[in-house]
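Asks: No letters, just coordinates:
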C-alpha cells in the first residue's frame, strides 16, 4: 500500500511540474508549455502559412523554457481565434485588429465581451481583395447581385468586412448566394466556374491570388469613393490603393480597404515572463520567416493596430525594453 501511495504521489508531482510555469500566481490557469496552440486561419489564406512560420520561429528561438512547443492550428480566423482564447482553448491567435476591439466591447460578432487577451504585436496590413474571372459579366460590386459570392468563413474578419462592403452597395442577405469558405477553397471554385466572385482579406500581394492567376485571367473589383465613405463612417477600415504592379493582370490602380493583422495572447494562460520570451523570440528573429508578409513583422511596425487594445504584460515589457514604449 505504501509503495502504491508513493507511486501515485510521484505521478501527480510530475504532472504538476509539467503544467507549471505559466500561471502568474494570481489565479490564472496553468498551461502545458509543451502543447501551446496558435489559432490562424484557413489553409489557403495568409494566416495559416504565415502563422506556421511564426510558431516555428518562436519555438526555435525562445529562451529559458525547456520542452516548449507551439503549434499553428487552422481555424476560421479572427472571430473564432478570439472566441477560442476566451474559452481557454487557444493560447494565442491571429486576428484583424477591428474584431479584437469588438471582442473587448462585446460588439459585432461577440454577444459577450472577451477581455482575457493582450496585444502581442503587429503582423502585417490586410487588404480586402474582391476577385472574379476577367471574362465574367461582373464589372463592379453592384454586379454581384444574384451571383454566387464567397464572403469568407463564419466569424472571420473577411466575412464581416465583405458584408459591410456589400451593404455599402445596398446588397443585403438574400440579394446574392453566399458561400462561407476560406480563400483557398473559393479559388478552386472560381477556377472550376462554380463561384462568381470571392472576397479575401489577405496580404498584398496574396499568394492565393497569384496562384489562381496562373490558371485563370482575373479581375479585382474596386471600391468606389461613395462606398468608401459609407465604410469609413461605419467601421475602422481605412482606404488603401492597390498599385497596378501588384499583380501582372492589373492594368490600373485599385481602390480597396485595409486593416491590421495582429497577434494576441491569452492573459489567463500566458504569464508576463512567457509572453516576454515569446515576443522577444518572434521580433528578434522575424528575418527567419520566408513568407512575403513576414517582411512587415518588424520592431518598427510592432505597435501598429494596438490602439485601444490592452498590451499583453510580457509584450509590454519587451516593447519598453526596446524603447518602443515609454
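Replies: That came through fine. What you see is a predicted model, and the numbers here were worked out from it, not measured in a lab.

Asks: Every contact and neighbour count from this point should use C-alpha atoms.
Replies: Will do.

Asks: Strands of the chain, start to end?
Replies: For the chain, the strands defined by DSSP state E occupy 36-39, 70-73, 92-96, 117-133, 148-150, 177-179, 197-202, 218-220, 238-242, 254-266.

Asks: Residue 271 is in contact with residue 117, correct?
Replies: No - using Cα atoms under 8 Å, residue 117 is not in contact with residue 271, being 10.9 Å away.

Asks: Neighbours of residue 280, how many?
Replies: Close neighbours of residue 280, defined as other Cα atoms under 10 Å, add up to 22.

Asks: try this one next to it:
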C-alpha cells in the first residue's frame, strides 16, 4: 500500500509540473496548481500564460534594423519565447508596414508590426493596396504611438514649406512612410514628384545621407526616440521640422487617423521640442495563427510590462485601454480572449 501511495504521489507531482503552462485557469484551481505557477514565475522572472502554445516558430516581421519596430519587436519576441509556454516568436527585419502585410499574406510570416493607417489601407484596398485588399489578418494589440519625424541638419529648414526644391528622403519602398510623406507634403501644397527631389531610403540610410550631406531632410515614421536619429544627433547638429496647427487640421480633414503629437526637448541630444503628428504602431497576426499563441503573445507583453519597459523605452507606453482601442480591423480571437479577461470588449470577425 505504501508503495502504491508513493507511486501515486510521484505521478501527481509530475503531472503538476507538466501542467505548469497548460489549460485554462479557473477560479477553483487547486492549491497545488497555484504553487506550480508561482514556482514557474519565480524561476523565470516572468508571469507565465495559463495556455500552452503550438510550439511552431512564428516569424514576426518588424522593420529596418535601426528603427523602433525592429528593436522593440526583438524584445517582445524574446519575452514571449522565453516565457515558458511553448509559443515561439522570432523577430526579423523588413522593409516596413506594407512589406509586412504582403509577406504575411504569402504566409512567410505570421505576425507583423504595422502602422494603423497602412493596416486600414490593406484591409479596405486603398492607397498602397488600391484594388488589392488583404483581409486575412486580425489585430493583436496597439502598442504605442509612432511619430512622423521630419529630420534635417539644415537650420534654414524650419517648416515643411521650406522643403520645396530640396533633396528629401520619403521612405523605403514598401514602407508606410511614403504615404505619410505624401499626406504631409500635400497639406502644404507640395507635390513629391515635382516640388522636391525625392529619395527612397530607409531610416539608417537616411541618417547616413543626412550626416554626409547627400540629402537635405528625411521623413522617419517611428516611435521617438529612434535609433537612427539619436545616432545622427550625437554626430551632427540635428533639427526636427514642426507642423503648425492650421496644416495639422487640414491634414486631419482627409486623414483622420493622424493625431497631433509633441516630441519633447531632450528626446534627442540637443534637439529642441517639435510638433508633429502620429499614428499607432499595431501588431497584427494571420487569422490562422492559433488562439493559444496569440493569447500567449498578448498575455506575456501586458502581464510583464515592467520587465519589458526595463529592456526598451517603448515598453513604458504599454497601456491596456490603448491596446484594445483599434476599431478599423477586428481583433484575433486570442487577443479578444485576453482583453475580455481584463474587462475590454473588442470587435472580432
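Replies: Happy to help now that I have it. Worth saying up front: this structure is predicted, and the values here are computed from it rather than measured.

Asks: Could you check which of residue 117 and residue 271 of the first structure is surrounded by more residues?
Replies: A direct count of neighbours by other Cα under 10 Å for residue 117 of the first structure and residue 271 places residue 117 higher, at 26 against 23.

Asks: Can you tell me how far that one is from residue 13 of the first structure?
Replies: 30 Å (Cα to Cα, to the nearest Å).

Asks: Kindly report the same for residue 104 of the first structure.
Replies: Taking Cα to Cα, one finds residue 104 of the first structure at 37 Å from residue 13 of the first structure.

Asks: Compare those two (neighbour count), which wins?
Replies: Higher neighbour count among residue 104 of the first structure and residue 13: residue 104, with 19 against 11, using other Cα under 10 Å.

Asks: What's the more buried one aligned with over in the second structure?
Replies: By TM-score structural alignment, residue 104 of the first structure lines up with residue 123 in the second structure.

Asks: gap between its match and residue 317 of the second structure?
Replies: 26 Å.

Asks: quick one on the thing from earlier: shouldn't the match of residue 104 of the first structure be in contact with residue 135?
Replies: Yes - contact criterion Cα under 8 Å: residue 123 of the second structure and residue 135 qualify, at 5.1 Å.

Asks: picking up where we left off before, just the strands of the first structure: most buried one?
Replies: Burial among the strands of the first structure, expressed as mean neighbours by mean count of other Cα atoms under 10 Å, is greatest for strand 92-96, which shows a mean of 29.

Asks: mean shift between that strand and the second structure?
Replies: Mean deviation of strand 92-96 of the first structure relative to the second structure after superposition (mean Cα distance after the TM-score superposition for the first structure): 0.5 Å.

Asks: Residues touching that strand, excluding its own?
Replies: With contact meaning Cα atoms under 8 Å, 6 or more residues apart in numbering, strand 92-96 of the first structure is reached by 37-41, 47, 51, 77-79, 81-82, 85, 126, 157, 259-266.

Asks: can you tell me which residue in the second structure aligns to residue 171 of the first structure?
Replies: Aligned against the second structure by TM-score structural alignment, residue 171 of the first structure finds its counterpart in residue 190.

Asks: so how far is residue 181 of the second structure from that match?
Replies: For residue 190 of the second structure relative to residue 181 of the second structure (Cα to Cα), the value is 10 Å.

Asks: out of these two, which sits in the busier spot?
Replies: Comparing residue 190 of the second structure with residue 181 by other Cα under 10 Å, the one with more neighbours is residue 181, at 23 against 19.

Asks: Please name the nearest non-neighbouring residue to that one.
Replies: Excluding the flanking residues, the one nearest residue 181 of the second structure by Cα to Cα, 6 or more residues apart in numbering is residue 170, at 5.9 Å.

Asks: List the contacts of that neighbour.
Replies: With Cα under 8 Å, 6+ apart, residue 170 of the second structure has these contacts: 177-178, 181, 198-201, 218-220.
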